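In: when you get a sec, could you give me coordinates for this:
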Amino acid sequence: MIKTTNLTKRFGDLTAVDSLSLDIGPGEIFGFIGPNGAGKSTTMKILACLMEPDAGSAHVGGFDVSRDGDQIRRILGYMPDFLGVYDDLTVDEYLQFFAAAFQIPRARRRAIIDGVLELTDLTGKRRALVDSLSRGMQQRLGVARVLVHEPKVLLLDEPASGLDPRARIEMRSLLQELGRMGKCLMVSSHILSELAEMCTSIGIIERGRLLYAGSIEDAYAKVRGGERIAIRLEPGSSPDSALATLEHDHRIARATRENGQIVVELTPGEHGHHFVLELLMNANHRIAAFTPQAVRLEDAFLKLTRGALQ
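Out: Sure, this is the predicted structure:
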């Protein structure tokens, strides 16, 4: 549904997007990760036909962003990082306005608006003024707005920005439901933990360059060499003997004693961590606690980007 090939955008001497190549399919929730100024919003504006690329190509639903803007706007919903609201409109009037802007026939508008209000859990706020809504509700209203013309592709720029924990959970559930409906979602954020729980794939961008694109599982696998395991032995067991058992295995990068525990760091690979437990048990070491320290998305981000642009 979204495909870019060597997409490039410059502003004077600044290359905001640098030879970006992506391929995102239907039903995919693609998390676009990067710090402020990395090129996330610029990429989305190009895909939304709000900005022309300087080089490369971008297609949405098979249509070229440089030539087929009208066709793309019919199948795409774009929610910018700052959602403008109309203070004197109710929620229903707000959605009616955008339904009219998309030239949706009057006979169909009520059913469509009822549907998006139910999907975004705003049915009870239909008659409320937009500016009376909480930040979380306004963000959900923004999603409702981009759904009124029933797009197949959604570009959501920082949809969870400024939300409290409850509103973040509600937004995450909404976006997951849209993915289950078969829509293609591109969601930008610097809140990495939110993306880990929501997205089916991620792309990491920094200074306009794509440093990684793929599944979250593959991102974890690439940094699994940093996975650590904390092991506590039962009283009477010999830490030195346990270290000797572990130190010659090629899958273990390092094994040390820290704060009364043995801490094991694994080498890169697909071997997981269960073999460490087997090694110790086969050597008759008595284990009181075996605690793998999970790789977080933040750790993957740091390891995948460290030194990449230096």
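In: could you use CA atoms for every contact and neighbour count after this?
Out: Fine.
In: tell me where the longest helix sits in this protein.
Out: In the chain, assigned by DSSP state H, the helix with the most residues is helix 165-180.
In: tell me, how many neighbours does H250 end up with?
Out: Around H250 there are 10 other residues, counting by other Cα atoms under 10 Å.
In: so what's it up against?
Out: T267 (Cα atoms under 8 Å, 6 or more residues apart in numbering).
In: doesn't it belong to a helix?
Out: No: H250 is assigned coil when assessed by DSSP: H, G, I helix; E, B strand; the rest coil, not a helix.
In: one more sequence to fold, the one below, so I can look at both together:
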Amino acid sequence: MLATAPPAIDIRDLRVDYGNFIAVDDLSLTVPKGEVFGLVGPNGAGKTSTFRVITTLMQPTYGEVILDGVDVLEDLESARRIIGYMPDLAPVPSDLKVWEFLEFHADAYGLGSRSQRKERVAECLEAVNLTPQRNNWCKALSRGQTQRVVLAKTLLHRPRVLVLDEPASGLDPLARRDLRNVLRAIAKEGATIFVSSHILSELSEMCTSLCVMNRGKLLASGTVEEVRQQLGNNERGVTIALLRGHEIALDWLGRHEFVHDLRLDGERVSFGFKGTDETQADLIEGLIAAGVRLRSFEERRSSFEDILVGVAESNRLS
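Out: Presented below is the predicted three-dimensional model:
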């Protein structure tokens, strides 16, 4: 029987206290290898404290963090060889060229001979699409280019786990798209990426799976749709356009247990719907069977921004 490979990230009962304040409250989370995994949550959710423990920058109150089979709290040096950490707004020196900045860090990592270091710098510049800028001064780079230079530095020692804290912060849409494509390519090469962001639409497009934290606790984890289900947010707005059977549709929908806020506007009927995909399919079949002639059916689900706004608003009310 073949042994099961360990997950890339295995967090068990993690607790971080600052005096009487609980920043991370018994967090348990598993991230398989090769994932681009997002960490979402409002300010004060515990994201940064979680990242600081994972990257060996602080000791937790208690708990365990295992990276690719290595216990972070018991074997710091081995863990640090596995990790690539990119903090939010990481600085770069203004008086170095891009290749000088990267070669300095390649030397600090002890990446072989000078020719081997040059080769690795070239590979990382290519990975983040910055080869044409290798001779540019760091101070002349745009915000998006600076972020990619820092990412190239993070990749130099071939980390198996990348921890990226708000990597898209302050980037314009084009730069965010470029960063998203780079991260996807890195994950395809076998690295696991753990990324936090307040730009929720970016995370939902970028990540293969994600989790939501609030007040130090894990609220949901899985794919975007699984997270939506776990947070109980099946609410969607539905608009149907009818050729005939408007009165039948209004009467039938008005008696449906998952339909609310029913409105008629010309040939279009709009309503809120709280059921599952199966019950929505049953609704469509029921309308047709009742004699309603449908021309179109449109739905709008709660966006990820809507979900997090709801989480943040629950903080204010409690």
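In: give me the stretch of structure 2 that the longest helix of structure 1 matches.
Out: Per the alignment by TM-score structural alignment, helix 165-180 of structure 1 matches residues 173-188 in structure 2.
In: mean deviation, that stretch versus structure 1?
Out: Superposed on structure 1, stretch 173-188 of structure 2 shows a mean distance of 0.8 Å to its aligned residues (mean Cα distance after the TM-score superposition for structure 1).
In: how about that stretch: buried residues?
Out: Within stretch 173-188 of structure 2, the residues scored as buried using 16 or more other Cα atoms under 10 Å are 175-176, 179-180, 182-184, 186-187.
In: over to stretch 155-163 of structure 2?
Out: Within stretch 155-163 of structure 2, the residues that count as buried by 16+ other Cα under 10 Å are 155-157, 159-163.
In: filter those down to the ones in strands?
Out: Counted as lying in strands by DSSP state E, out of those, are 161-163.
In: now, which of those sits nearest V238 of structure 2?
Out: V163 (39.0 Å; Cα to Cα).
In: show me the contacts for the equivalent of that closest one over in structure 1.
Out: Matched by TM-score structural alignment, V163 of structure 2 corresponds to L155 in structure 1. By Cα under 8 Å, 6+ apart, the residues touching L155 of structure 1 are 44, 48, 76-79, 185-187.
In: sorry, back to before: using JSON lines, lay out the buried residues of stretch 155-163 of structure 2 together with distance to L76 of structure 2.
Out: Shown next, in JSON lines, are the buried residues of stretch 155-163 of structure 2 (distance: Cα to Cα, whole Å):
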{"residue": "L155", "distance to L76 of structure 2": "19"}
{"residue": "L156", "distance to L76 of structure 2": "19"}
{"residue": "H157", "distance to L76 of structure 2": "16"}
{"residue": "P159", "distance to L76 of structure 2": "14"}
{"residue": "R160", "distance to L76 of structure 2": "15"}
{"residue": "V161", "distance to L76 of structure 2": "14"}
{"residue": "L162", "distance to L76 of structure 2": "16"}
{"residue": "V163", "distance to L76 of structure 2": "16"}
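In: so which of the residues you listed is the closest to N135 of structure 2?
Out: Among the buried residues of stretch 155-163 of structure 2, L156 lies closest to N135 of structure 2 (Cα to Cα), at 17.9 Å.
In: would you mind measuring from that closest one to V72 of structure 2?
Out: According to Cα to Cα, to the nearest Å, L156 of structure 2 and V72 of structure 2 sit 21 Å apart.
In: how about the alignment partner in structure 2 of E28 of structure 1, what does it touch?
Out: If you follow E28 of structure 1 across to structure 2 using TM-score structural alignment, you land on E35. By Cα under 8 Å, 6+ apart, the contact list for E35 of structure 2 reads 187, 191-193, 207-209.
In: what's the most distant pair in the residues you listed?
Out: A191 and S209 (14.7 Å).
In: the stretch 101-250 of structure 1: strands as residue ranges?
Out: Here the stretch 101-250 of structure 1 has its strands, by DSSP state E, counting those that start in this stretch, at 153-157, 184-189, 201-206, 209-214, 228-233.
In: for the one helix or strand Y94 of structure 1 maps to, packing partners?
Out: Counting by DSSP states H and E, the element that carries Y94 of structure 1 is helix 91-101. Helices and strands touching helix 91-101 of structure 1, by 3 or more Cα pairs under 8 Å, 6 or more residues apart in numbering; DSSP states H and E, are helix 106-119, helix 135-147.
In: and these, which is most packed in?
Out: helix 135-147 (a mean of 23; mean count of other Cα atoms under 10 Å).
In: how close does that helix sit to structure 2?
Out: Its matched residues in structure 2 lie on average 0.5 Å from helix 135-147 of structure 1 after superposition (mean Cα distance after the TM-score superposition for structure 1).
In: just to revisit the earlier point, contact partners of the longest helix of structure 1?
Out: Identification of contacts with helix 165-180 of structure 1 by Cα under 8 Å, 6+ apart yields 27-29, 119-120, 136-137, 140, 159-160, 185, 194, 198.
In: could you dump those to TSV with distance to R108 of structure 1?
Out: Below are the contacts of helix 165-180 of structure 1 laid out as TSV (distance: Cα to Cα, whole Å):
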residue	distance to R108 of structure 1
G27	25
E28	28
I29	28
L119	17
T120	19
G136	27
M137	24
R140	22
P159	27
A160	30
L185	25
E194	35
M198	32
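In: list the contacts of the corresponding residue of structure 1 for K274 of structure 2.
Out: Matched to structure 1 by TM-score structural alignment, K274 of structure 2 sits across from T267. T267 of structure 1 sits next to 224-226, 250-253 when contact means Cα under 8 Å, 6+ apart.
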